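Enquirer: Attaching a predicted model along with its sequence, questions to come.
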Amino acid sequence: NSCSASGLSILGTSVTIRDLNVAIRRSLSNAFKTLDGFLLFAAKTKGKILLRDPMK
């Protein structure tokens, strides 16, 4: 474990691998939340456009 920790000691903080994993997972889930919202919005608008198209 001292081997993996030595690379992080450069930062001068007591950051552990677990802390990094938690932070990465947190930022990823936030990114996926916004991506989900964007995809839902895009699907809705695209669906409306596709539904509106034949009416022209």
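Expert: Yep, that arrived.

Enquirer: only C-alpha atoms for contact and neighbour calcs from this point on.
Expert: Fine.

Enquirer: Any idea how far stretch 25-41 is from the middle of the chain?
Expert: 5 Å (Cα atoms, centre = their mean, to the nearest Å).

Enquirer: let's bring in a second one:
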Amino acid sequence: MAGNQKAKAKAEQAKGKAKETMGRAVGNERMEAEGRMEGARGDAREAKEKGKDAFKH
């Protein structure tokens, strides 16, 4: 299960980065902000999983 969550975090980060870049390229501030938000959500999920891993061992 943890591997699935880590993959989900990486996917969210990549999707957010792509959306942010696309928003910046076309001048769409809302899309850029949504991309930053998705990336941050992925970062938070990854941090949560790393915290869980630290307490496992």
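Expert: Looks like it came in fine. Since the structure is predicted, the reported quantities are computational estimates derived from the model, not experimental observations.

Enquirer: what separates the longest helix seen in the first structure from the chain centre, distance-wise?
Expert: Using DSSP state H, we find that the single longest helix of the first structure is helix 17-52. Helix 17-52 of the first structure has its C-alpha centroid displaced from the chain centroid by 7 Å (Cα atoms, centre = their mean).

Enquirer: ditto for stretch 15-25 of the second structure
Expert: Offset of stretch 15-25 of the second structure from its chain centre (Cα atoms, centre = their mean): 12 Å.

Enquirer: Run through who's touching it.
Expert: 29-39 (Cα atoms under 8 Å, 6 or more residues apart in numbering).

Enquirer: Give me the most central residue, the first structure.
Expert: Centroid-nearest residue in the first structure: A31, 2.4 Å away (criterion: Cα atoms, centre = their mean).

Enquirer: so what corresponds to that one in the second structure?
Expert: Taking TM-score structural alignment as the criterion, the aligned counterpart of A31 of the first structure in the second structure is D43.
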